[in-house]
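Q: sequence and predicted structure below; questions after.
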Amino acid sequence: MSIPSFASELRVAVGRASRRIRAERGEAGLPDNQFSVLLWIEKRGPLTPGQLAELERIQPPSMTRTVNCLADDGLVSKGAHPTDGRAVVVSLTDQGRAEITETRRRRDTWLAARLENLTADEQAHLAAATEILRRLADS
């Protein structure tokens, strides 16, 4: 198989697997864009909507709507910015942390159940591919 054909097949397979895993959601059933915001705040700490918009590569008004939805659901809180009185800072609530934990648990459970159905050799191949895929993603 040529490299372009291999690249296309791999892209489709990884994309389908990723979509299937993302279909497993926590209690809130958040869309991917809202869950991604929770993950950014978990990783980086409290952020402004502008910073979140930059990280997600979307326009600030779209992020403001997303943050408002998350705040309405009790998953994030909005507080005063410590140095800029015009800005707000978005933080995770305990409910937001619980949603992240539950979504990860469901995704890991779904994938683990599929991995158990593979042969030991297939599991070993995927274990080796994991590091390679991580390197590709980080490049």
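A: Yep, it's here.
Q: going forward, measure contacts and count neighbours with C-alpha atoms only.
A: Noted.
Q: looking at this structure, which helix is longest?
A: The helix spanning the most residues in the chain, taking DSSP state H as the definition, is helix 94-116.
Q: tell me which residues of it are tucked away?
A: For helix 94-116, burial by neighbour count (16 or more other Cα atoms under 10 Å) applies to 96-97, 99-100, 102-104, 106-107.
Q: next one: stretch 20-38
A: Applying a neighbour-count criterion of 16+ other Cα under 10 Å, the buried positions in stretch 20-38 are 21-26, 34-38.
Q: would you map the helices across this protein?
A: For the chain, applying DSSP H gives helices covering 3-22, 32-44, 49-56, 60-72, 94-116, 120-138.
Q: tabulate these (CSV), appending distance to P82.
A: Listed next are those as CSV, based on distance: least, Cα to Cα, whole Å:
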stretch, distance to P82
helix 3-22, 35
helix 32-44, 16
helix 49-56, 14
helix 60-72, 19
helix 94-116, 21
helix 120-138, 33
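Q: which among the ones you listed is found nearest to T83?
A: Nearest to T83, of all those, is helix 49-56, at 14.9 Å by Cα to Cα.
Q: quick one: the closest one to helix 32-44, angle?
A: Comparing the axes of helix 49-56 and helix 32-44 via axes from the mean of the first three to the mean of the last three Cα atoms, to 10 degrees yields an angle of 110 degrees.
Q: pull out the buried positions in helix 49-56.
A: The neighbour-count check on helix 49-56 (16+ other Cα under 10 Å) flags 49-53 as buried.
Q: quick one: the spatially most central residue of the chain and G29, what's the gap?
A: Against the mean C-alpha coordinate of the chain, by Cα atoms, centre = their mean, the closest residue is S36 at 4.2 Å. Computed with Cα to Cα, to the nearest Å, the distance linking S36 and G29 is 13 Å.
Q: alright, now check it against this:
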Amino acid sequence: MSNETLTTPTPSPADAGDHPDLSPAASQLRIATFRLARRMRTQRAVDSMSDGQFAVLAALRVHGAHTLGELAERERVSAPSMNRTVNCLQESGYIVRAADESDGRKVVISLTPDGEAVVEETARRRDAWVEASLAELTPAERGTIAAAAEIMQRMVDR
């Protein structure tokens, strides 16, 4: 994104002054957010790992062991799709499947130490990239980014 700031254009006649037309600002924010996310995703510990595979590892790290169905629901994919992802991660040694201690009919999926290491190293690399990028900004720009991060978090939490 350039050094331009997000601006709210003047209201259109259809808005009758009540609400400004936010479409241009929304598009600019969407594009910048996706480009930033894409750039951050390139910072990973395992280059061959897909974003979906890493998301499963991260979910297991943050939320603990899950069943296949719970993972599929969390990641909003079908159970067969999640099964393929889990199989690949298991073959790579990043996760294990085990019988649920409280219900032996269920199979829970959890991280291995290698899976933990991938999540930790990827987070470290992404944080380092963001930190280096922030270091190139002025203190005022860093303040603006910090304020925007808080606002964006509120948007996500709705």
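A: Done, it's in. In this text the structure is predicted, and so the values were computed from the model without any measurement.
Q: do you know the score for how well these two fit?
A: Laid over one another, the chains give 0.94 as their TM-score (TM-score structural alignment, normalised by the length of structure 1), with 139 aligned residues with a Cα RMSD of 1.3 Å.
Q: sorry, back to before: export the buried residues of stretch 20-38 of structure 1 to TSV and tack on distance to A87 of structure 1?
A: Putting the buried residues of stretch 20-38 of structure 1 into TSV (distance: Cα to Cα, whole Å) gives the following:
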residue	distance to A87 of structure 1
I21	35
R22	32
A23	34
E24	34
R25	31
G26	30
Q34	20
F35	22
S36	21
V37	18
L38	19
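Q: ok so, going back, could I get the buried residues of helix 94-116 of structure 1 as a markdown table with distance to L75 of structure 1?
A: Formatted as a markdown table, the entries for these read as follows, by distance: Cα to Cα, whole Å:
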| residue | distance to L75 of structure 1 |
| --- | --- |
| G96 | 4 |
| R97 | 8 |
| E99 | 8 |
| I100 | 10 |
| E102 | 13 |
| T103 | 13 |
| R104 | 16 |
| R106 | 18 |
| R107 | 19 |
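Q: just the closest of those residues to R11 of structure 1, please.
A: R107 (20.4 Å).
Q: what is the aligned counterpart of that closest one in structure 2?
A: When structure 2 is aligned by TM-score structural alignment, the residue opposite R107 of structure 1 is R126.
Q: distance of the residue lying closest to its match once chain neighbours are set aside from R97 of structure 2?
A: Using Cα to Cα, 6 or more residues apart in numbering and skipping residues adjacent in sequence, the residue nearest R126 of structure 2 is Q43, 5.4 Å away. Counting by Cα to Cα, the gap between Q43 of structure 2 and R97 of structure 2 amounts to 28 Å.
Q: and the counterpart of M63 of structure 1 in structure 2, how far is that from L89 of structure 2?
A: For M63 of structure 1, the aligned residue in structure 2 is M82 (criterion: TM-score structural alignment). Spatial separation of M82 of structure 2 from L89 of structure 2 under the definition Cα to Cα is 10 Å.
Q: one more: V62 of structure 2?
A: Distance from V62 of structure 2 to L89 of structure 2, counting by Cα to Cα: 17 Å.
Q: comparing these two, which residue is more hemmed in?
A: L89 (20 against 10; other Cα atoms under 10 Å).
Q: and the buried residues of stretch 20-38 of structure 1, which is closest to E116 of structure 1?
A: I21 (15.6 Å).
Q: find the nearest non-adjacent residue to whatever residue of structure 2 lines up with that closest one, please.
A: With TM-score structural alignment defining the correspondence, I21 of structure 1 maps onto M40 in structure 2. Spatial nearest neighbour of M40 of structure 2, chain neighbours left out: R126 (5.9 Å); criterion: Cα to Cα, 6+ apart.
Q: wait, the one you found sits on R39?
A: No. When contacts are counted by Cα atoms under 8 Å, R126 of structure 2 is not listed as touching R39 (9.3 Å).
Q: what's the mean deviation for stretch 81-91 of structure 2 versus structure 1?
A: With mean Cα distance after the TM-score superposition for structure 1, stretch 81-91 of structure 2 departs from structure 1 by a mean of 0.6 Å once superposed.
Q: now that stretch, how far from the centre of its chain.
A: Relative to the centre of its chain, stretch 81-91 of structure 2 is centred 19 Å away, using Cα atoms, centre = their mean, to the nearest Å.
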